[in-house]
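> Have a look; sequence and predicted model below, questions after that.
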Amino acid sequence: MGSVNAYETADGKRYRVRYRDPDRKSREKGGFERKKDAETYLAGIVVATDRGEYRDPASAKATIGDLGDIWVGNQSHLKPSSRKNLESAWRVHIKPAWGSRRLGEIRHSEVQAWATKFAANDGKPRSASVVILAYGVLAGILDIAVLDRRIASNPARGVKMPRKVRKKRNYLTSTQVEILAKHAFNISPEYATLVYLLSYTGLRWGEAIGLRVSSLDMLRRRMQVEENAVLVNSRIEVGTPKTHENRSVTFPKFLSEGLARACEGKSRNQLVLGKGDVHFPRPQGRGGWFDRAVKAAQAEDTDFPRVTPHDLRHTAASLAISSGANVKAVQRMLGHASAAMTLDTYADLFDDDLDAVSARLDAVRAETIVGLSWGTAL
């Protein structure tokens, strides 16, 4: 399949390997000082070809920049917000640092050194989420290079990443939900309906504003969650729920009146919240209706935490668990991919369950001892 030939240079005799690749293209590599080294190289080519593992040495000369734009463009399966984050990480962090680097030249130690320096950010540490996202883009591009047989392995895999520190969640009690809803009602009755909807069903914001009149079954008190409306680059992008699966969520009886009022005068295909044809806008961070309602609630209740609309989803999980709902029911309500994800996300809410288990085990032992005592007495 190939040959080794000697040739003369100004520095003395050298050896050149000539062979045909799996596509029958002629290839050669020269510069070997010893014939044995040239023969070893040719043997490696033969073995790699027989195993289907041959890689064109020239393909490893492609750069991260050559593959990066292609890789980012192939992420169309992601949700718009996730795709936007990847595109931003590629454009801002990866392309400037790695775009000109050849695939075959990158070493694991370099990637680790970059990740460490990137996280440190000259004394202004970046969040673990930002570091992991940027690293994920680089590693994803190199994964494609491996699959394309441009390089043998991914030098980015196995790099140590900073740990994400889970932020403390703020949960409202049912009393605090009432206080927040009251102050939201003072701004607009529809805002109060939205507060109750988020706090007692666990819908994501985009799922709540994506509800249509046809999604509601008022007799069974069920809502079919089929759309998720997310703001991306100042534009609402409508897609499927986060897990790509529709789900049916029940809502408490007291919500029926507010939802019915929101649906009045609308056709089945119109949106429940707002005027029906335009998605309900997300409240402004400072000075918006939600911010004003929270501040009014804090003035009334000194223990009222600083919350965001998304914290009301966490509140729904807390209220459901405290009411005795099992983890599978909470998983279905929240639309998590698995019960394990629900347990991992809300492990702190199940602490009381552990106390209950301990109490029940104590009771079991007490009953056992009593039984044994009766048996001994007899």
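That came through, no problem.

> use CA for all of it now, contacts and neighbours both
Noted.

> Contacts made by stretch 224-232 with the rest, please.
Stretch 224-232 is contacted from outside by 80-81, 84, 206-211, 215-216, 236-242, 245-249, 279, using C-alpha atoms under 8 Å, 6 or more residues apart in numbering.

> so who does Arg204 touch?
198, 310, 313.

> Kindly recompute the last result at 7 Å.
310, 313 (C-alpha atoms under 7 Å, 6 or more residues apart in numbering).

> Strands of this structure, start to end?
In the chain, the strands defined using DSSP state E lie at 2-9, 12-20, 26-32, 216-217, 222-225, 228-232, 235-239, 247-250.

> picking that back up, can you say which of the contacts of stretch 224-232 are buried?
80, 84, 206-211, 215-216, 236, 238-242, 249, 279 (16 or more other C-alpha atoms under 10 Å).

> my guess is Arg14 contacts Glu8, does it?
Yes: Arg14 sits in contact with Glu8 when judged by C-alpha atoms under 7 Å, with a separation of 6.1 Å.

> Please compare the first structure with the one that follows:
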Amino acid sequence: MAKVWIEDRANHADYQQALEKWAEAKKAGSKRNSPGRWRVRWYGPDNKPKALTFQKLPQAEAEKRGLEERLGKGSYRDPKQGKTLFSDVAEEWFGSLRKQAERTKNDYRELLDLYVIPKWGTWQVAAIRWEDVSGWVTELCGQPGKRGKPLSPARIAKTHLVFSMAMKRAMQSGKIPTNPAADHELPRIDDDGEHVYLTHDQLAALADAAGEYRTFLLVLGYCGIRWSEATALEAGRLQLDTRRLRIVQAHTRVKGGMKVGPVKNHERRSVPVLASMVEELRPIAEQRKRGQLLFVGDDGTHLKYTTFRPNVFDAAVKAAGLDGLGITPHKLRHTAASLAIAAGADVKVVQLMLGHKSAAMTLDVYGHLFPDRLDEVANALDAGRKSALAARTAKS
């Protein structure tokens, strides 16, 4: 058992001096508690001496038992470490980020500075309780953000995520035993509102109405890649002979403009191209050198959403008679997924096309589109059962 002991300070000179000063202060009106007579002492896992003082012996004995148990089970945390301010832990966590893209780190930094540190910065990490965090999440849901508008469910969830990751760092570094940010109910996130699934005819009408950007919209509507991936697609990544688009990078917004970076979730992938689209893509590819963007704006640089959306896309939506559906360039991913599923693609194929991190995520979003195969399974089982029964009858 770990060595923990209690020391009576009654005859210690420093305790007697502290007691005299306390008595004088009390006469002067001080309400400060008297100095602790009982000192619990022990050695931590780092073999350094530790100590805590208590006014009453039962308090010291309870702490002694608790320390012995935590030291014996390996769940010990240095009480002084728990006094670390959250702001210090948050900066330590943020400085340790290595694999996140620049845009992600910028988002984390913004949320830290706007919502997390202003709330928790001066708190000692060990003083933060689960119920405190629950109350804060409720505040985020009910109060306007720094820009005066209510925070979206996704923004609230990401703010909580940043706080939770910083507190996880505090737990991993031995400052707190558990993470008080865990297991909170967060507002439901609707990814981009109602899904819109265009038919082949509707997609063709939309693409035709887009003029010179016809092929670009067909790529969005049939390949299912993200806007940021499509606008960063280089000519050398289009493999017409094998009918593949190699998705390895995406545009990301950073301070000062746009920058090419890794794809979302770092999910590099190859996406199939329809054979009927190859001859439409070929002349575009032949006009570009390897390393040049496949799809560009009028100025020869990457397509800019803020100009493409109103000037090209929204105009094409109206011309195709699709206004009122709520269709956006991003929602063409839903069309690609629905058409692929209707054509018989399984969940893994759709996951690969869209660049989802897992098949579970694909099923969460599009599971209702997959055909109900219960009757098919039941019929197959029935055929097997009849065959077995017939063989059994023949033997008898």
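Thanks, I have the structure now. Note that the structure is predicted; figures quoted are calculated from it, not measured.

> Any chance you could compute the TM-score here?
The TM-score (TM-score structural alignment, normalised by the length of structure 1) is 0.84; 362 aligned residues with a C-alpha RMSD of 3.3 Å.

> List of residues touching the longest helix along structure 2?
Longest helix in structure 2, counting residues (DSSP state H): helix 374-395. Helix 374-395 of structure 2 is contacted by no other residue when judged by C-alpha under 7 Å, 6+ apart.

> now swap in stretch 273-283 of structure 2 and tell me
215, 223, 240, 243-245.

> nearest residue to Leu220 of structure 2 other than its sequence neighbours?
Leu332 (5.9 Å; C-alpha to C-alpha, 6 or more residues apart in numbering).

> Tell me the spacing between that neighbour and Val40 of structure 2.
66 Å (C-alpha to C-alpha, to the nearest Å).

> List the contacts of Gln124 of structure 2.
Gln124 of structure 2 sits in contact with 82-86, where contact means C-alpha under 7 Å, 6+ apart.

> Repeat that for Arg126 of structure 1.
For Arg126 of structure 1, counting by C-alpha under 7 Å, 6+ apart, the contacting residues are 119-120.

> repeat that with 8 Å
118-120.

> Which of these fall in helices?
Those of those lying in helices (DSSP H): 118-120.

> Identify the residues contacting Lys155 of structure 2.
In this structure residue 155 of structure 2 is Arg, not Lys. Counting by C-alpha under 8 Å, 6+ apart, Arg155 of structure 2 has no contacts.

> how close does it sit to Ala359 of structure 2?
24 Å.

> go on, Asp88 of structure 2?
In terms of C-alpha to C-alpha, Asp88 of structure 2 sits 38 Å off from Ala359 of structure 2.

> Let me know which of the strands of structure 1 is the nearest to Trp374 of structure 1.
For the strands of structure 1, the distance to Trp374 of structure 1 is smallest for strand 247-250, at 49.5 Å, taking C-alpha to C-alpha.

> State the span of structure 2 onto which the closest one is aligned.
Under TM-score structural alignment, strand 247-250 of structure 1 corresponds to residues 269-272 of structure 2.

> What mean distance separates that stretch from the matching residues in structure 1?
Its matched residues in structure 1 lie on average 1.7 Å from stretch 269-272 of structure 2 after superposition (mean C-alpha distance after the TM-score superposition for structure 1).

> hang on, the earlier thing: can you tell me what the residue nearest to Leu220 of structure 2 aligns to in structure 1?
So Leu332 of structure 2 corresponds to Leu312, using TM-score structural alignment.

> Help me confirm that that match comes into contact with Leu172.
Yes: Leu312 of structure 1 is in contact with Leu172 according to C-alpha atoms under 8 Å; the separation is 7.5 Å.

> Which stretches in the stretch 1-150 of structure 2 count as helices?
13-27, 57-73, 86-95, 102-111, 117-120, 130-142 (DSSP state H, counting those that start in this stretch).

> Adding distance to Arg385 of structure 2, write those helices out as CSV.
Shown next, in CSV, are those (distance: least, C-alpha to C-alpha, whole Å):
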stretch, distance to Arg385 of structure 2
helix 13-27, 87
helix 57-73, 56
helix 86-95, 60
helix 102-111, 55
helix 117-120, 64
helix 130-142, 55
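
> Go through these and pick out the most buried.
Among the helices of the stretch 1-150 of structure 2, ranked by average contacts under mean count of other C-alpha atoms under 10 Å, first place goes to helix 86-95 (a mean of 18).

> List the contacts of stretch 293-307 of structure 2.
216, 230-235, 284-285, 288.

> distance between it and the chain's centre?
29 Å (C-alpha atoms, centre = their mean, to the nearest Å).

> Could you tell me the end-to-end distance of that stretch?
End-to-end for stretch 293-307 of structure 2, by C-alpha to C-alpha: 18 Å.

> Next one: the counterpart of Leu114 of structure 2 in structure 1 from Leu271 of structure 1, what distance?
In structure 1, the residue matched to Leu114 of structure 2 (TM-score structural alignment) is Val92. As defined by C-alpha to C-alpha, Val92 of structure 1 lies at a distance of 37 Å from Leu271 of structure 1.

> hmm, back to that, more neighbours, Leu332 and Val40 of structure 2?
Leu332 (27 against 22; other C-alpha atoms under 10 Å).

> what sits against that one?
196-198, 220-221, 224 are the contacts of Leu332 of structure 2 under C-alpha under 8 Å, 6+ apart.

> separation between it and Leu111 of structure 2?
In terms of C-alpha to C-alpha, Leu332 of structure 2 sits 30 Å off from Leu111 of structure 2.

> so Gly291 of structure 2 touches Ala235, yeah?
Yes: using C-alpha under 8 Å as the test, Gly291 of structure 2 is close enough to Ala235 to be in contact (6.3 Å).

> more neighbours, those two?
Using other C-alpha under 10 Å as the criterion, Gly291 of structure 2 and Ala235 rank with Ala235 on top: 23 against 11.

> I'd say that one and Ala285 touch.
Yes: between Ala235 of structure 2 and Ala285 there is a contact under C-alpha under 8 Å: 5.6 Å.

> Spatially nearest residue to Ile236 of structure 1, not counting backbone neighbours?
Val230 (5.4 Å).

> how about that neighbour, what's its partner in structure 2?
Aligned partner of Val230 of structure 1 by TM-score structural alignment: Thr252.
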